[in-house]
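**Q** Dropping the sequence and predicted coords here.
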Amino acid sequence: MPPRTVKFRAATVAAVLTLGTTLLAASPQSGAVAADPVPVADYCQGQCDDILPPGENGNATLVEILGNQAFGTHPVHSDDQLDRYNGLVAGHTGLTDQKLTDFFNDASFGVPKDQVESVTSPRDDVTITRDRASGVPHIKGTTRYGTEFGAGYAAGQDRLWLMDLFRHIGRGELTSFAGGALANQGLEQQFWPQAPYTEADLEAQVAHIRTQEGARGEQAMADAQAYVDGINAYRDKSKKGRYFPGEYVLTGKIDAITNIGEIQPFKLTDLISIASVVGGQFGGGGGGEVQAALSLLSAQQKYGVAEGTKVSESFRQRNDPEAVLTIHDGTAFPYAGKPAQARGTALPDPGSVTPEPLVHDRTGSAGTDRKAPVKAPAALRKAQGIYDDGVIPEGSLPGSGSGAQKRGMSNALLVSGKHTASGNPIAVFGPQTGYFAPQLMMLQELQGPGISARGVAFAGVGMYVQMGRGQDYAWSATSAGQDITDTYAIELCEPDGSAPTKDSTHYLHHGTCTPMEKLERTNSWKPTVADSTAKGSYRMQVWRTAYGIVTHRATVGGKPVAYTSLRTTYRHEADSIIGFQMLNDPAYVKDAASFQQAASNIDYAFNWFYADSRTAAYYNSGMNPVRAAGVDPALPVKAEKAYEWQGYDPVANTAAYTPFAAHPHSSGQDYYVSWNNKQAEGYASAGFGLSAVHRADLLDDRVAKLVEQGGVTRASLTRAMAEAALTDLRGEQLLPELLQVLRSRPVTDPELNAVIQQLESWRASGSQRRESSPGSHTYTDADAVRIMDAWWPKLVEAEFEPGLGDNLYGALTAALATDESPAASHGPSGAHSGSAFQYGWWGFVDKDLRQILGRPVKGPLARTYCGNGDLSNCRDTLLASLKQAASEPATEVYPGDDNCGAGEQWCTDSIIHRALGGISQKAIHWQNRPTYQQVVEFPAHR
């Protein structure tokens, strides 16, 4: 979780308010209003729209922060996209193409003369024109350097404090910078161990891009330097003019009266640090092999090796034939599948695994101003292993006890021109990156030599638009999560030849006893106006090896080992800059094929989507390693030469990677959908959960129906997305089977029959979580929603735990949480995060119930669990759990937190933008949709 909303002592507020007149007088003044420079060719012709709540402006002066805290006022353009985004909940049913701009920005290039709000020229060779509607910076340079300088300057104007936070998060120094709040501790503990770089490591990555990536690499680093120069120019100017972000005063960095203090200059290595945070959160994939091994061992202990392996694999569902696919034309792309005869697997001895400690030498209070997290029902929390406030359990590295699930949370819907009213492809797509204030991304338009694009970039790495539109094409991404991270078991040793223990800090590397490298961060903090957490400190420590970062200790065959996590993008956090440079270059991207080539230069695991006036297309990017023959990528493997990635060089962390053609890709398919689902046949899942039911089914069913009807429009495709965004996956996809079992014979209990009728009515009306009327804060089917929220974790446990046993059920739920309802605490921003139903036991329940009902099942579970395979017993089991759920009061189903009272269902579901600074935002209706979203249809092409 991000840092909590800034709180202030009354005396400080009173003292600072006396400075109001002086500080307001020092606010930045807009340049003279002028016409936009000569417009660039725009082939979208007014049919490109986008939205990014809550607003473009992410900076606030001290007075603006105090005004927000005291009176609820907001700086201009800090919240003006929030109501439009929220309005689609009620407005989508009557949506037309003409009404799209009621809920989205006009994403045309340039700014009409009568819509110009301000023009700034930080250099003679660049102008930053902002529009009145949203304050988006439209940056136009006459030189390449000027264009990128302007991009950095605009980033400083809109996200200076946020960029400063994230360079410290990436370096594991957030608490020393912003205070010791538990949320701050959780962030640095989450991200730094994934990329624990020294300054020399960061500098080496800059040098690699500049010297090893050819002319484009040199240009990329020149662009990055210009961008950093622009940030620093704004940093200097805002400091001198006293209109810098007020958080610097509230955290004690600058004195409000004397202006003494400093905002540290930005440098190129800061960009690498920020990129490691962004890429690690949204572009990773794989890992979790230790938890998978524990699940396998539990299954083997219960059923024996052969049958246990079969049971474990049936829950793993690596290549479920019933999984919804992005490429659904039958084209297969085999990757990371289970080998016929595995070699080199290193399963731990039962009971020997211990997580590697991360936090050491803690002193002081853990926090005096801690915010209570939203608490899901107790059974659900048990199944999910939820950590309050996002804090990693002390004594373990992040992810050490969990599976490989990455919270990607993005979606895409594209329809080929053959099925649209206009004959041109239509796309509704965007990344769902969580809800923050300010947002992690910022909108911008870049126009300069070799650059022509509008869209979003993550703050601090905005040299190029990362998702958006060019002159005659648009593109977006969803997190792919394919397996680019492996776990190795390194045999421990002692340099003197004595017997090693699990605590040994040397390991055998190609027969030589080699020392691990210890990497540390020591953070200390003291109370500030912004953070009253008591003084304290702690040290984070990780061990780095030639096979990655140590995450666990164990024994294998009686010998002590350390398990390590190695991902292909480690030490290559910013190499993807080349691909983004190409996507912004109108001379490079001219069609679907050139787009796919550009996307192939992005190293992180993403699904990339493209639309122009002629073609919709798709490409899956990522540094997919070529593994040694016979290695099972789903389990830990011995750290020996024979089982390494082919061509592996531990110094540079490079290897042989699968070629372009082996990555799932397609052009011209009738339609594409993606919601972090399985990409294509044969492309094995990196973790648990890509099974017969997935939230992408909510999109696939609706888009397939639109395509069958024909005449798809931008509005109809947006309606399909918005309807899916309000739908409870369990109600739509699984309730029919549950009801069929319950109704397999008459229900004689009148109270229970009434409960079932409520669920039937909810299902018949669409299984939505939607207000009865706008602003009522009450769901139309509130009781049915409450019953489902209470019932699901109980029914899963009742259905599976008796057959699996406590140990195996616990191991499987540790690898894959049973539920991710909107009321659960999950995702990159914890509770109130919007995203829901990405991973859960939906597919397992679906297959098990169909087996009970005697219906066809492809890729069935190895056993039938509900009622031990008997329909009558299964019905009794489900009825008993339903009766228990129906009697659970709303105050227990929705316990409440600092934002919501106990029993407040709508509020518990609601989206709350997590404050990363001093400005807070109101709660909005739950909706499961991208944070940044485009609606595009190009009628013409160059």
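**A** That came through, no problem.
**Q** Only C-alpha atoms from now on, for both contacts and neighbour counts.
**A** Will do.
**Q** Now do the SS call for the most centrally placed residue in the chain.
**A** Taking Cα atoms, centre = their mean, the centroid of the chain lies closest to Gly408, which sits 3.8 Å from it. Following DSSP: H, G, I helix; E, B strand; the rest coil, we place Gly408 in the coil state.
**Q** How about Asn753?
**A** helix.
**Q** From Lys794, how far out is it?
**A** 18 Å (Cα to Cα, to the nearest Å).
**Q** neighbour-wise, which of the two wins?
**A** Lys794 (21 against 17; other Cα atoms under 10 Å).
**Q** who does the lengthiest helix in the chain touch, helix- and strand-wise?
**A** If you go by DSSP state H, the chain has its longest helix at helix 782-815. Under the contact criterion of 3 or more Cα pairs under 8 Å, 6 or more residues apart in numbering; DSSP states H and E, helix 782-815 touches helix 289-303, helix 378-384, helix 750-764, helix 871-886, helix 890-893.
**Q** now the angle from the helix or strand just after it to helix 871-886?
**A** Note on helix 782-815: by DSSP states H and E, the next helix or strand toward the C-terminus is helix 842-853. Orientation note: helix 842-853 sits at an angle of 140 degrees relative to helix 871-886 (axes from the mean of the first three to the mean of the last three Cα atoms, to 10 degrees).
**Q** okay, pairing it with this:
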Amino acid sequence: MPRRSRTLAALSAAAVVGSLVLAPASTAEPIPEPAPDYCGQQCHHILPPGQNGNATFAELVAHMLLGTRPPHSDDQLAKYDRLAGGYRELTTGTIDDFFNDNSFGVRPDDVERTYRPREDVTIVRDKTAGIPHVYGTTRSGTAYGAGYATAEDKLFLMDAMRRAGRGEVTPFAGGAPANRQLEQQFFAVSPYTEQELQQQIDTVARHGERGRQALEDAKSYVDGINEYIEKSYNGRYFPGEYVATGHVDPITNAGRIEPFRLTDLVVLASLVGAQFGGGGGNEVQNAVARMSLHERFGPERGEQIWAAFRAENDPEAISTIHDGRSFPYGGTPADPRGVVLPDPGSVSAQQLIFDPTGSAVEAAEPATRPESSNPPPTTDDPVESLRGIFDDGVVPGGMGQARGMSNALVVSGAHTESGHPVAVFGPQTGYFSPQLLTLQELQGPGISSKGASFAGLSFYTLLGRGQDYAWSATTAAQDMIDSYAVELCEPDGRPATKDSNFYRFRGECLPMQTVERKNAWQPNLGDNTPQGSYRLVSFRTRYGPVTHRATVDGKPVAFAQARSTFLHEVDSIIGFQKFNDPGAITSAADFQRAAHDVNYTFNWFYADATDTAYFNSGANVVRKPDVDPSMPIAGDPAFEWQGWNPADNTAAYAPFDEHPNSINQDYYISWNNKQAPGTAGAKAEKGAVQRGDLLDRRVAEHIAVGGKFDRVTLTQAMADAGVTDLRAERVLPDLLRLIDGQSITDPETAALVDRLRAWLADGGRRVETSPGSKEYAHAEAIELLDAWWPRLVRGEFEPAVGADAYQAMTDMMQINESPSGWQNGEPGLHVGQGHQGSAFQYGWFGQVSKDIRAVLGEPVPGGFGEPLCGGGDAGACRQMLLDTLRQAAEAPATDTYPGDADCKPGDQWCADAILQTKIGGISQQKISWQNRPTYQQVVEFPTHR
């Protein structure tokens, strides 16, 4: 028998054996009565690719051989994809073609199975999406059922993520570059000891009755997870990835799936907080960029250019709150003290990796995915063939990058057809298979909710709906991380160097605390790289982990990051508990107060039948009034946070009224834009042109002409913005106005400009010629702008600011984030986004707009003063635009879309396309690009309690 045939026969036999040990069938349990629901079937939601993220060994084999997928693992993907091309045909009668019903309970004809993992809890799975509806007769039973159901759906994902959060992926899943990159990124941000993880649990338990209840809920939740692990292991229906990673033998069942502990929940909370709930921390990069401008232009002109580029409080930036109120926070004072600027060229990143051996000697670079989503088996051993699915890592790219394309549109009843508020909102958590979020309904004493939670933290619904209200969040990222410069020293009095691991703190020369992870991996454990090992070491000061070392006036210093949520990753549990409690949330004001208990930096949105609300949460530390949080700060008590206690990292925090907040504004939009006037952005992207403009324009213009919204029209506004190129809608008109200042004599160049103008006139959208065509309308114009943008930005700014300052500013913020990736100005240098959808959050969009408008002679609030493009000469700037446009037209498509393991070079649609990054063995099909939340709700409550 040929080798290929023997391989298929072996795998088929394995699949047959595996099919005999699937999960047990459910018993015929009565269906609990649904909880009170005031949404009247006007609540909908969607979360691709599907609810089920567990695949048995047999299902993994079938996926490899036949391309089949387990039930409910991809049944929400097509609906989600359909909106990008079909939103204009959306009606109230067809909303179920794009979203799933989010009503409480399960219709009798939609019940897939009912079972009771414990006497005090019943779980009902629906046929539509396989969502678990958990009904507890006790509160403990509800939390227990949530843990059991989440483990059923996402056990391997949760296992991989708890190890990622600890910086220990490689011993679990092998030393693939993506695994190493993942554990390094998270360990650098949250290098906790096990004792510190337990301390956080103990601290929450002391937060009164709600803290005690939260701890009891978490314990029951973990018990439910571990009950499923035990049953699936004994019943041999555990996720097949445990076989692929070598942790369980598929024949003898030898091996171990480690039970979960409470400290694992803290790790997962820290991972979520680091990924989605922080802000600031780039002060060293800011200092280098600012100094480079001062060196080029002198202090006065250099500071003017820096301020315009930084866009800290850009007067042209749109804000979520637009009712005339201001909420000052995080701004630069007029005469800052304690700023520490490193000597030019002295900054180096803190070493993280030590003693690498074997495959660890090579740098951990992001891995690409296998060329085929279902690679054929390569050996006669079915287990070895399955292990090959992890050649590129258990999480091959996409994770570890900050996500921020969450968005929200909430319109008050004064501007809706029904007179009731309408909301279309959701978070962006990236696209994964299985998805990081999990769907659920939780009903029990003190709990009544349905929606999404991060797998492993789902004892409460984090984003979703209650009986008569719904809520969601977007990443806010206000500045709650500061960088302190500490002088390095030696305890014996010897001169310190940059390598010294002692530092001065309040007059003492203290040793840095070190936290280590000793990681080693074996051959064929998740990848085929040779055996390797290394130590990950975090150096910590009383302020926090060291990120950089440098010299200041020739003396060695370390820069340490102080994060207000460090050692407080689970404090937010109280706020989430309240969100789920119908007795705690009876009004918009109640919701705002609950959101104030969340210490992560989120924008929270609320809607019920009569009111809307917004609140910006976060542990906003109170700084000394003369401290500049955008720059490194001297490690001195005079410049520390007010009331700061280094023993437990607590401080004085801004009170409720100083957080941006509002009830019943005419409308709210958020796409990670500025929260409110006066609230400084932690980075430079919240300026004159930001993707929130796309939402704001569509809502504001409709209201301005007396238009009324309903669920359909508000969803269409979101979807239209989600397929529009921000550069085309908001910057291209200014570029064309400058170009049109003179006639173009060259017909080929004129044709290029006409191509862009025609695309702009058609809306500047990146949409297929027809759904499923995998070819863009206006494809040539889109390719032209993609190739032009990095060239025009470099041509506009680099000659003016100089190569060194230009590089420093691109290190601070990339110039572009197009759907296919981002480019920092080098033709052909294309760093991909991993097909993750999010686009136009970061980029020099406002900076280009301000400078071009200044060249046109227009007044530009918050601008650069004298324009930079062409040395301020309109003719020279215009010539640069035409020259770079022609260069872009001559660039081959393979430079603009260089291809990767998923796409052929030059394939424009594929370069943009969204792909669910595998965290396990089940792959998904590509879908068309849309700039949209991962989980999304459409809600309109007609009545309330």
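**A** Great, that's in hand. As the structure is a computational prediction, the values presented were derived from the model and not from experiment.
**Q** follow-up on the earlier one: deepest of the helices and strands packed on helix 782-815 of the first structure, which one?
**A** helix 289-303 (a mean of 24; mean count of other Cα atoms under 10 Å).
**Q** Not counting that helix itself, show me its contacts.
**A** The contact list for helix 289-303 of the first structure, computed with Cα atoms under 8 Å, 6 or more residues apart in numbering, reads 305-309, 311-312, 347-348, 350, 400-404, 486-487, 563, 633-636, 807-808, 811-812, 814-815.
**Q** you'd agree Ser900 of the first structure is up against Thr908?
**A** Careful, residue 900 of the first structure is Cys and not Ser. Yes: here Cys900 of the first structure lies in contact with Thr908, judged by Cα atoms under 8 Å, at a distance of 6.2 Å.
**Q** More neighbours: these two, which one.
**A** Thr908 (28 against 17).
**Q** Without its sequence neighbours, what residue ends up closest to the more buried one?
**A** Distances taken as Cα to Cα, 6 or more residues apart in numbering put Ala823 closest to Thr908 of the first structure, at 5.7 Å, once the chain neighbours are dropped.
**Q** okay, now the counterpart of that neighbour in the second structure: neighbour count?
**A** Mapped onto the second structure by TM-score structural alignment, Ala823 of the first structure lines up with Ser820. Counted by other Cα under 10 Å, the residues lying close to Ser820 of the second structure total 29.
**Q** any idea how far Arg794 of the second structure is from Ser820 of the second structure?
**A** In terms of Cα to Cα, Ser820 of the second structure sits 19 Å off from Arg794 of the second structure.
**Q** what do you get for Gly444 of the second structure?
**A** Computed as Cα to Cα, the Gly444 of the second structure to Arg794 of the second structure distance reads 58 Å.
**Q** could you dump the helices and strands packed on helix 782-815 of the first structure to JSON lines with distance to Leu717 of the first structure?
**A** Below are these laid out as JSON lines (distance: least, Cα to Cα, whole Å):
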{"stretch": "helix 289-303", "distance to Leu717 of the first structure": "38"}
{"stretch": "helix 378-384", "distance to Leu717 of the first structure": "34"}
{"stretch": "helix 750-764", "distance to Leu717 of the first structure": "22"}
{"stretch": "helix 871-886", "distance to Leu717 of the first structure": "36"}
{"stretch": "helix 890-893", "distance to Leu717 of the first structure": "34"}
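**Q** Which among these is found nearest to Gly830 of the first structure?
**A** For these, proximity to Gly830 of the first structure was assessed by Cα to Cα; helix 378-384 is nearest, at 12.5 Å.
**Q** Which positions in the second structure sit opposite the closest one in the alignment?
**A** Going by TM-score structural alignment: helix 378-384 of the first structure matches no residues.
**Q** try stretch 581-599 of the first structure
**A** Per TM-score structural alignment, the counterpart of stretch 581-599 of the first structure in the second structure is residues 577-595.
**Q** Now the terminal residues of that stretch, how far apart.
**A** Note: stretch 577-595 of the second structure ends 10 Å apart using Cα to Cα.
**Q** Equivalent analysis for stretch 530-540 of the first structure, please.
**A** Termini of stretch 530-540 of the first structure sit 24 Å apart (Cα to Cα).
**Q** Show me what that stretch is in contact with.
**A** By Cα under 8 Å, 6+ apart, the list of residues contacting stretch 530-540 of the first structure reads 6-8, 178-181, 189, 247, 250-251, 358-369, 520-527.
**Q** Mind giving me the PyMOL select for the residues you listed, buried ones only?
**A** Selection of buried members from those for PyMOL, criterion 16 or more other Cα atoms under 10 Å:
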select buried, resi 6+7+8+178+179+180+181+189+247+250+251+358+359+362+366+367+520+521+522+523+524+525+526+527
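**Q** Which ones among the contacts of stretch 530-540 of the first structure lie within helices?
**A** The helices, defined by DSSP H, take in Ala178, Gln189, Glu247, Leu250 from the contacts of stretch 530-540 of the first structure.
**Q** Alignment lookup: the last one to the second structure.
**A** With the correspondence set by TM-score structural alignment, Leu250 of the first structure lines up against Ala244 in the second structure.
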